[in-house]
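Chemist: my questions concern the predicted model and sequence given below.
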Amino acid sequence: MTPATLELIHTAGTRQTVNVPITVFANGHDWSTFLPSQRLEVTGRLAEPSPGDLVAAILLVQGSPRVLTPPSGIQTVAGALRAGLRGAADALPADQRGLLPGLVVGDVSRMDPQVASDLKEAGLSHLNAVSGANLAIVAGAALALSRVLGLSLPLRAVLAAIAMLAFAVVARPSPSVLRALLMGLAAVIALGTGRSKDGLAALSATVLLLVLFAPDLARSYGFALSVAATAGILILAPRWRDRLSSPRNEGGSQQDCGQAREREGHRCHEGDVSSDGGGAKVPCRRLPRWMAEAVAVPVAAQVAVTPVLVLMSGQLTPVAVVANLLVAPAVAPATLLGFGAALVAPVWPEGARLLVIPAGYAVGWIVTVARWAVNLPFATVPWPGGLPGLGLLLVAVAVAIPILRRRAWRAVALTVAGAALTAVLVIRPIAGSWPPKGWLMVMCDVGQGDGLVVAAGPGRGVVVDTGPDPIAMDRCLRRIGVDDVPLLVLTHPHADHVDGLPGVLRNRRVGAVVVSPQRTGTRSSAHISAMLAHQHIPEWTASPGTRWRFGPSELTVLAPDLAQTEMNGHGEGSAINNSSVVVHVRWRSGSILLSGDLETEAQEELLRRVSVRADILKTPHHGSNRQSPDFLSAVGARAALISVGADNDYGHPALSTLTLLRRLGASIYRTDKSGDLAVVEREGEMAVVSRGL
C-alpha cells in the first residue's frame, strides 16, 4: 500500500488527464524497489476511498507495473544511502539488523515483528519512526562541525539547514519528520539572524502550515503524537526540570544554591544545609541539572501524549517513562554512527560495516530495555478508549492535582503508591509467580489456536503447536523461562497451529521438529520445511508408538496411522484436521491427551485402535461441535482444556461440546476466559491453575 499521484487515465479508448492523490494497493516484489518521483503505468480498477480519507480514489492494481521514468537524482541518492545502510547492517544480529535502519532513516522493511511489538508496548515505538530527535541529532552534529571549522553564525545555520533537508529526503517526509523539519528550519533562521528562539511559536506556525498544505495530517495520529510530545517538552519539561534541580526552603519557594552561597559567603554543596541569614534553613539537596532534564523530558512527553494514546488505543503505558530514560543515552550514538554508515556505504562498504558494529551495541541496548520493560508487571494498563476514556482521564487528573499539591495529601498518596508498587513488584511475584512451582504443562493463551509447552527440565520445554502469532508464542515461552526446545511437535499445517513458529525459533535452540506423515496442506508444509532447512533443524515424521522422555515427561505418539487414508469431514480443512499428530503425555502424577484438531471421524478411528484414557484432555479442535461422544467418554478426563480466542468467528467452543463435557463430569478451563493455563503437580496429584487475564 503506497500513496501516489494519479496523472492519466485510459479507459475504453478515452484518455483523461488528472492530478489527484490516490492510495495504491498492489502485490509483487517490484513495488518494494520503486522510489519516490518514479512514474509508472499500471492496469487496475479504481474504487471509492474510505469515508474521511483525503484521497480521490483507491487503485487496485492488477499485474506488474511498467516503469516509465527512473527516479530523480536526489531520490536515487537517497535510495542508495538507505540500501547501503541496510547492507552494512547485515553484519548485526537479526533484531539489531532491522532496528538500526528504522532508528536512523525510518526504514522498517526488515524490522523483527517481535522487536516492533516490544518497542510499542514499552512506549518506544517512536524510535523506529524517524522523529524530531533524529533530526536534532543530525543538526547538532552539523552545528558542532561548523563550529570546529570556525564558520560564522549565518553559515552555521545554513549548514544545519542543509543537513536537516538532506536527512529528511533520505528518511522520507513522514508527519513527524515534516513537523520537526519546519521547526528546525525556524530555529536555524532564528540562529542565523540572531533572533531569540521561541519553540512554542515555531511549533504553532509549523502545525498551521502543515495542516494548511497537507490537510490529511489533521487526521493522523502520528502527527498528533509528534505535536503533543513536542508541546509537552516545550511547555512542561523546563518547569519540571527547574523544580527538580532547584532547592527549596521550608516554605516551599525555590532558591538557587549559588545565591545562598553569595549571601552567606561560604561554599554550599549539594546535600548541605545553610542559613539564609534569618535563621531559616535552605537545603541545597537537588538533582544535577542534566539529570533533572533527563527525567523531565520523557515524563513531560509521556504526559502530553497520554490523552492521544487513550483516544487511539485505550491503554496507558506507565513503563514508558523509565524505558525512554534508559534508552536515551543510546539513541544519539546509534543515530550518528548509523547515518555515518549510510553516507559511507556507497563508496566504502567495509568502512560502513566498521561504523555499524558500535552502533549495534547501542541498538542492542535499546532492544534489551524494551524486552525487559514489556515483561514488567503492568507495563501496559488497560483503559477505556475513545471519548469515555478521555473523560475518565480528565477526572483522574482533576483529582490527582489537588492531592499532589498539598504536602500532607501528597505524602499519603505517595505512601499508598509505594505500597502498591511494592505489592506488585515484590509480594505478587513471590506469592503468585508464573509458571507455578512444579508445572508440568502450560497451555499458552495464543488467541484462536494452540500453543502448548510440556516440561522437559530446567529452562527446557517440548512445544506442541505454536499458535497463529509468533509474538504471542515467544512471549509465553519467555514468561515460563524456556530457552531450549529439545522437541517441537507441529500437529498439522493449519495457520492457527504453525504460524507462530518464528516465535519459537527466536533466540532458542530447537533440537528437532515432528510433523504429520499425512502430507495434506502441501503448500504450508513446504513453507515449514523450507524454514526448518534454513535453520538446519531436523524434520521428522511421526509414527504411532514413537516415544521420548524429557525431564519429568514421557511423550508417546498415538496417531495418525501411517496406513490411514485421508479422512474428509463435513467442512473445509477437515482432512488436514483429521491428520493431526496425537500425543499422550504421562507424568508421575497423571496424564494428558493432546489431540490436535481431530474431528469425529478421526476420533472414532483412534478409539478403535488404541486406548485413549487420560486424566486431562486437550479438547480437540478448540471445542468445535465435531466431537464424538464415545471418544470423549472413553478418555474419561476429569478436566478439559480448551485453547480458544475470545469472540472468535467460528463459534468455538460449541455449546453442545461444553454440555457434553460437563455431563461427563469434566471441569472446563478456557484460555479466552482465564489466559494461560498450567497443569501442576501438588502433593502427588495434578491440578489446573490459570494465570488470569
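Modeler: Sure thing, it's come through. Computed from a prediction, not measured in an experiment: that's the story for all the values here.
Chemist: can we go C-alpha only for contacts and neighbour counts from here?
Modeler: Will do.
Chemist: any idea which residue is closest to the centre of the chain?
Modeler: The centre of the chain sits closest to S117, judged by C-alpha atoms, centre = their mean, with a distance of 0.8 Å.
Chemist: element containing that residue, please.
Modeler: Following DSSP states H and E, one finds S117 within helix 113-121.
Chemist: got a list of contacts for that helix?
Modeler: Applying C-alpha atoms under 8 Å, 6 or more residues apart in numbering, the external contacts of helix 113-121 come out as 95, 99, 125, 127-128, 317, 367, 370-371, 374, 379-380, 470-471, 503.
Chemist: determine which two of those are furthest apart.
Modeler: Spanning the widest gap among these are T317 and G503, at 23.9 Å by C-alpha to C-alpha.
Chemist: the more surrounded of the two?
Modeler: G503 (23 against 19; other C-alpha atoms under 10 Å).
Chemist: so who does that one touch?
Modeler: Contacts of G503 by C-alpha under 8 Å, 6+ apart are Q114, T466, D469, P470, I471, A472, M473, D474.
Chemist: let's see if you can find the most crowded of the residues you listed.
Modeler: Of the contacts of G503, with other C-alpha under 10 Å as the count, T466 tops at 31 neighbours.
Chemist: do you know how far that one is from E121?
Modeler: Distance from T466 to E121, counting by C-alpha to C-alpha, to the nearest Å: 22 Å.
Chemist: now the element after whichever strand or helix holds L8, going C-ward?
Modeler: For L8, the host element (DSSP H and E) is strand 2-11. The C-terminal neighbour of strand 2-11 among helices and strands, as given by DSSP H and E, is strand 14-25.
Chemist: second one coming, line it up with the first:
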Amino acid sequence: MPFVVVSVALAALALGFWSHGWLGAIPLAAVAWWWLARQGAALHTRLLVLALLPLLMLWVQLRLPQPGPADPVRLLGTEPSRPAELSGRLLADPRARGEGGGCSVMLASAGGNTELRLPSCLPLQEGWRVSVRGVLSRPAPPAHPLLGSGAERLARQGVWSRLTVAASPDAVRVLARPSTPAADLRRRMAAALLKQDGPERGGVQAALVLGSAVVPLPAAVRESFRVAGLSHALAASGFHLTVLLGAVMAVGRRLPRLPRCLLAAGAMLLFLLLAGPQPSVVRAVLMGAVAFAVLESGQRSRPLGVLLASVLLMLLAQPGWLLDIGFQLSVAACAGLMLTARDLEQALAHRLPGWAAAGVAVPLAASLWTLPLQLLHFGTVPLWAVPANLAVAPLLTPLTLGSMAAAVVAVTVPPLLPLFAWPLGQLTALLLWLAQAFAALPMAQWQVGRSQPLLVALFTLGLLPWLVPALGRRLRGWARPLGLGAMALTMGVHLAALAGDQLLVVHQWGGDLLIARHQGRAALLSSRADGMSCASAARLAVGLGVQRFDWIQLQDPVATADRDCWRGLSALVLDAGDGSTSLQPGQRLESRGLRLAPLTASSAAHVLTVGRHPWLLLPDRQSVWAWQQQLAEGHPALPRHLAGLWLGFAPQHAERQALEVVGTARRWVSGAWASPPAGWRASGSSGFLAGAAG
C-alpha cells in the first residue's frame, strides 16, 4: 500500500476530532474506509489504518499548545490576577473588540504570547516592540458554553494570559519600530481601497484581496454576509487563490515549464504573504502547490487525495489547527466539492439547464457537508445560503480579480487607481445589496439550537450515503433509507429536548439572565440592561434555538441605553428603569405557557410560571422581606406549591432557614457560595444553573 494512501486515510480520521472527542471520528472513519476500498486496499490494510487512529489522536493531544516554563501566565502562580509589565513584539495591528469597547492585539514576549486589552485603539502597528503595564490574568471561561470561550479561542493560538492595559498615558511605551515590509504592504493596499470606496465597499474589496481577518470591515457588513451564508466570500481561501492562479497561468501558459512554475510559486507566495498564515490560507496554498506539481508532472490529480495529504501535513505541523472552526468548515466544504458536487450536478441536470445545475451543485454540496459543523458549533442553518451563493457567483470572480488588480496598482502606480473606482464600486454595491437582501429574508438564519455531539455524529452517518452516492450504491441500497431514519431520529430527539419546560440562569458580571422555555418558545428576565448583557442574551437565544423571545423584562433600576438591541430580541420589552413600563401588582406579562407576575410594587419579587410550574424569584434581600410579609398575610398571589426557588444572592443562615419552609426540592442561588447545604445549588461567581422547570 503506498504511503500516500495511508497518509490521506489518517488525515481523514484526524478530522474526526472536530467534535472534540471520539464521536466525531465515526462518520469520517466510514468515509476513509470507503475511500481506501476504492483505492483497492486489502482488508488487512484498512484495518491497520483504523487501528492507527488512537495513535493519531494521541499525537494530536500531545502536540496541542501548552504554556512553556517562561510563559507570562507563570507569573500569576496561584493568584487570579496581579499587576505586571511585559515587553515584546506586536503580532498584528490592534483591532476593535466590539463589545465593551477598546481594542485587542497579541504580544509576543520572550516567554510566550499574551493578549493585550487596550482601553482605546492606539496608533500601534504590527512588528513594533513595546512595553506595556497593566493587570495580568488568565482568560476566564464562559459563564455558559453557548456564550463562547475566549479562553478556548486563545488556547488554540497558544495564548494563556491576558493583560488589561492601564488607562494612564505611560502604560504603553514604544521601544522600537522595526521595518515590516509585508505588514506595510497589506496596510497600504487596504488603506488605498478604503480611501477610494469607503469603509463598506472598500472594506469588501480589501477583504477579497487580503481576507476579512486582517481588514477592518464594519460589523454590519460582516453580519450581513454571515447571515446570508456568504462569509466564505470575504475569507481568504482556496477560491481566491484559484482565481489568482487562473489569471496568472492564463498569462504564462505559453512560457517554458521553469518560468511557468516560478510564476505559479510566486503567485502562491504572494497570496500567503498578503493574507497571512491562517489555517484556510495555508491549506489553500498547500493544496494548490501539490495539485500544480501533480499536473506539471503529467499525472492525473486526485483532488481528494490532494486535500487529505495537505490536511495531514498541516496537522502534523500544527495539531491545534484541528480545533479551529474555520479550518474545519474549509476542509468540509472542499470535501463536499470533491465528493458530492459532480454527482449532484448530474442529478440536477435532468431538471435544470446545464449552467443552473452547475451553479446550484457547488454551493449546495458545500452547504450539506458543512451542515453538521453548523449544528455542532452554532446551532443555525443558513436557509438562503444556496440561492445567495448562486446569485453572487457571477460577481465574485471579476470582483476578486478587479480588487487584486486595484490593490497592486495602489502600491505601484497610484495615479491609475481611480480608473478602477467606478466599475469596482458598482460591482461591490451590487454584492453588498444582495448580501443584505438575503440576510433580511425571513429565517435567513434558522436557529435550531446547538446539538449534542452524539446526535451530530448520528446525523452525519445518516447523511453520508446521500452525500457520497458511490457509498450508497456500494451498500446495496439499504443505506439511504437507513440514513433517512437516523436523521429523522436525531432531529426528533433534538426537537423534543427543545420543546420541554426548562429554566436557565446565567450569572456573569454580577448580573443574571433567566431564560424560561416552553414548547420551543422562550421569555427572558435580565437583572442588567446594558449592551453586553443584550449581546449575551442574543447568543444564548441562537444556541437554544429561540427565534425571538415572547417578552423580555429588564429589572435594572437604570433605564437601558441599548433599547434597539433588546428590541431586536423581542417585540415586547419592559424596562423597570423606566417607571412607565414596569409591572405593578395585579398586572402580568404572559404568553402561552409563560407568565410573570410581581408580588409587590416596592420589591423585585416575582412569580414566574413555566407551563404549570411556578418559580419564586427573589433577586435581592428586599424581595425576601417582601415575600415574608406576603406569606405572613396569606397573600393570594402566592402559589401553594412551588416548583422551585431562585435567589440572586447567597443567603445568610437566618434567611436560609426562613426560605426552607418553601415546599420545593430545588433552590437555586446566583453567585459564589463556598459550601451550599443539601437542597441548594449555586452558580458560582461566573456560571449557570439549568434544569427542567417542573
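Modeler: Great, that's in hand. Being a predicted model, the structure only gives us computed values, none of them experimental.
Chemist: helices - which of the contacts of G503 of structure 1 land there?
Modeler: Q114, P470, I471, A472, M473, D474 (DSSP state H).
Chemist: quick one: which of those is nearest to P173 of structure 1?
Modeler: Q114 (25.8 Å).
Chemist: how close does the closest one sit to A472 of structure 1?
Modeler: Q114 of structure 1 is 9 Å from A472 of structure 1, by C-alpha to C-alpha.
Chemist: with V327 of structure 1 instead?
Modeler: 24 Å.
Chemist: check G590 of structure 1 too.
Modeler: 28 Å.
Chemist: what's the helix or strand hosting L427 of structure 2 packed up against?
Modeler: Using DSSP H and E, L427 of structure 2 maps to helix 421-439. Under the contact criterion of 3 or more C-alpha pairs under 8 Å, 6 or more residues apart in numbering; DSSP states H and E, helix 421-439 of structure 2 touches helix 181-210, helix 219-227, helix 385-412.
Chemist: I'd say A231 of structure 1 and S204 touch.
Modeler: No: contact criterion C-alpha atoms under 8 Å: A231 of structure 1 and S204 do not qualify, at 9.3 Å.
Chemist: neighbour count: those two, which is higher?
Modeler: When A231 of structure 1 and S204 are compared for neighbours, A231 comes out ahead with 20 against 13, by other C-alpha under 10 Å.
Chemist: secondary structure element for the more buried one?
Modeler: Here A231 of structure 1 sits within helix 221-245, counting by DSSP H and E.
Chemist: where does the helix or strand just after that helix end up in structure 2?
Modeler: Next helix or strand after helix 221-245 of structure 1 toward the C-terminus (DSSP H and E): helix 257-264. On the basis of TM-score structural alignment, helix 257-264 of structure 1 is assigned to no residues in structure 2.
Chemist: now find how far off-centre helix 257-264 of structure 1 is within its chain.
Modeler: Relative to its chain's centre, helix 257-264 of structure 1 lies at 50 Å (C-alpha atoms, centre = their mean, to the nearest Å).
Chemist: go on, stretch 263-282 of structure 2?
Modeler: Worked out by C-alpha atoms, centre = their mean, stretch 263-282 of structure 2 lies 24 Å from the chain centre.
Chemist: which other residues reach that stretch?
Modeler: Outside stretch 263-282 of structure 2, the residues that touch it by C-alpha under 8 Å, 6+ apart are 182-183, 185-186, 209-211, 214, 236-238, 241, 244-245, 248-249, 252, 285, 288-289, 314, 321, 326-327, 330.
Chemist: go again using 7 Å as the cut-off
Modeler: For stretch 263-282 of structure 2, the external contacting residues (C-alpha atoms under 7 Å, 6 or more residues apart in numbering) are 182, 186, 210-211, 236-237, 241, 245, 248-249, 285, 321, 327, 330.
Chemist: format the residues you listed as a markdown table; extra columns: neighbour count.
Modeler: Listed next are the contacts of stretch 263-282 of structure 2 as a markdown table, based on neighbours: other C-alpha atoms under 10 Å:
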| residue | neighbour count |
| --- | --- |
| A182 | 15 |
| R186 | 21 |
| L210 | 29 |
| G211 | 24 |
| A236 | 28 |
| S237 | 24 |
| L241 | 21 |
| L245 | 21 |
| V248 | 16 |
| M249 | 16 |
| V285 | 24 |
| W321 | 22 |
| F327 | 20 |
| S330 | 20 |
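Chemist: can you list contacts of the helix or strand harbouring I515 of structure 2?
Modeler: Following DSSP H and E, one finds I515 of structure 2 within strand 511-518. With contacts defined as C-alpha under 7 Å, 6+ apart, strand 511-518 of structure 2 is touched by 499-507, 522-528, 593-594, 610-611.
Chemist: C-terminal to the helix holding S117 of structure 1, what's the next element?
Modeler: Counting by DSSP H and E, what follows helix 113-121 of structure 1 is helix 132-148.
Chemist: ok, the spatially closest residue to D343 of structure 2 that is not a sequence neighbour - how many residues close by?
Modeler: Once flanking residues are discounted, D343 of structure 2 sits nearest to P469: 7.3 Å by C-alpha to C-alpha, 6 or more residues apart in numbering. Using other C-alpha under 10 Å, P469 of structure 2 has 15 other residues around it.
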